[in-house]
Each structure stands twice: as C-alpha cells, then as structure tokens.
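**Q** I'd like to go over a predicted model; first the sequence, then the structure.
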Amino acid sequence: MLASLRGMPWGIAVFLAYAFLILAGIGLSLGPVIDQATLAPVSLVGVVWMALLAYTIFTVTLVLQRKAAARGLAIGLSTLTLPAMPLAALAGSAVALLFFAVLAFLLFNGLRTRAVRAWLNQD
C-alpha cells in the first residue's frame, strides 16, 4: 500500500490533504452539534455534519483503494471550496479568498488529469 501511495499523482495528494483538513474541521466543530443532541435527538445541523462526515470518509476510502468511482466523488467534495470564496469575499478577507481560489484551482485541475484517471483504475 505504501508503494502505491508513493506513486500517486499530485492531484490525489492535494485532494487527500484537503479531505483530511475537512475531517479535522468536522472533528473540531462537533462540540456544539453534540450539545444540541442533548436537547433534541435530531437537528438539521447534526444531520448535515454527519452526512458530510460520512461522504468525506467514504470518498477518502475509495481514493485510497484506487477505485474509479472515487474521482467523481472527489470532484463533488471539492465543490465545497466554491461557496467558501464568496463567503470570504463578503467577510472582506482577501487572504482567505485567494487561498480558496488557489485550492479550488489545484483540486479541480489536479483531479481532471490523465494521471489521476490512470491511478484510479480499480473497478
């Protein structure tokens, strides 16, 4: 498995770093969601967070297994960078706007390369 990861394309490496940052962010922000669960067993925020957590874990698992279906799911997860750009612009943070714009560019271009298609070759 480690030999397989050493030969991964740069687009996959950028995506995995992005996905693990999402997982860390979800983990750090689960406190208020769990606090809400004591008041109501089902909340909209809790359902959205759990769906994002499940989608991210499932996508990372498929990418690490080199499944062909992982490419579409990875591109779908990368679309989370798109709403972050207008939010950063509305907040007046040029640094955050630039960060998310560069991240989106790297993710979308990296995941569309032939090397990624060839690397994600398991059915």
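**A** Received it, and whenever you're ready, just let me know what you need.
**Q** all contacts plus neighbour counts: C-alpha atoms, from now on.
**A** Fine.
**Q** Quick check: the most far-flung residue of the chain relative to its centre vs Gln65, distance?
**A** The outermost residue of the chain relative to its centre, with distances by Cα atoms, centre = their mean, is Leu39 at 29.6 Å. Here Leu39 is placed at a distance of 39 Å from Gln65 (Cα to Cα, to the nearest Å).
**Q** buried ones in the helix or strand containing Leu73?
**A** Taking DSSP states H and E as the definition, Leu73 sits inside helix 70-78. Neighbour counts over helix 70-78 (16 or more other Cα atoms under 10 Å) mark 70-71, 73-75, 77-78 as buried.
**Q** let's bring in a second one:
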Amino acid sequence: MPAGIRLFLGYAIAILVLIGLSLRFVIDQAISMPVSPLGVVVMALLAYTIFTTTLVLQRKEAARGLAIGLASLTIPGVPLAWFTFAAGPLGIVLAGLTALLAVALLRGLTGQRTREWLSEP
C-alpha cells in the first residue's frame, strides 16, 4: 500500500472521527429543525467519505478521483485556520500544518505508485 493511500486513509478516519464527535450538535439541531443546512452538509460529507474510503480499500480506479476530491477539502482549511487564530502564532502553525497536509495528500494521490495501486476496474 503506497504512502499516499495510507495518508489518505488516516485523513478519512480523522474526518469520520470529527463527524462522529459533532453528531451530538447536529442531532440537537434536528430536534428543533428537522432539515438543517449543517445537517445536510455533515450527512453528505459522511456519505462521501464512507463511499470513497470503501472504493479505496477495494483498489478501484474510480477511487482516485473521489479521493482527490475529498483531499481538496483541506485547501479551504488553510485560510480558515489562519484567520480563526489570527491573534497569535497558533494560526500560522495550524495554517502551515493544514497546507502541509494538503500538499502531501494531493502529491501522494497523484503519484505513479498510487495510480498503479488503484488499478481494479
């Protein structure tokens, strides 16, 4: 298994953990409003992450494009981390780590070893 795939699977697990931790808030919101915009976004992200991870574990060719799409969600995280913690050096560090994760994910998923590994039709 290439390093880019391992990094992606770690990233997908982190997304699933964060969704699991935020579900309490989403469910509390669903009590007062059955269909909330936040709930729709969280459920769409949950479904997309599970579907993409399943295809990656099955080594399907279609997983590559979906995985790159999921990895591209780290790009808006860079300015978000920067401006959320702009008062101190924490914003710079978090923005740098997010940018590093984005570059590592995108380079790993577009590499030749990953393309060869995701070869099942």
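**A** Nice, I can see it. All of these numbers come straight from a predicted model, not from anything done at the bench.
**Q** Tell me which residue of the second structure lines up with the residue farthest from the centre of the first structure.
**A** When the second structure is aligned by TM-score structural alignment, Leu39 of the first structure is paired with Ser32.
**Q** And the helices in the first structure, which stretches?
**A** For the first structure, the helices defined by DSSP state H cover 2-6, 10-28, 30-39, 44-64, 70-78, 81-90, 94-111, 114-119.
**Q** out of the ones you listed, deepest packed?
**A** helix 70-78 (a mean of 18; mean count of other Cα atoms under 10 Å).
**Q** compared with the second structure, how much does it deviate?
**A** For helix 70-78 of the first structure, the mean deviation from the second structure after alignment is 0.3 Å (mean Cα distance after the TM-score superposition for the first structure).
**Q** Now do that helix: everything it contacts.
**A** 15, 56, 59-60, 62-63, 104, 107-108, 111, 116-117, 120 (Cα atoms under 8 Å, 6 or more residues apart in numbering).
**Q** Specify which member of these is nearest to Met8 of the first structure.
**A** Checking those against Met8 of the first structure by Cα to Cα gives Val116 as the nearest, at 7.9 Å.
**Q** and the gap between that closest one and Ala13 of the first structure?
**A** 10 Å.
**Q** No more questions from me, cheers.
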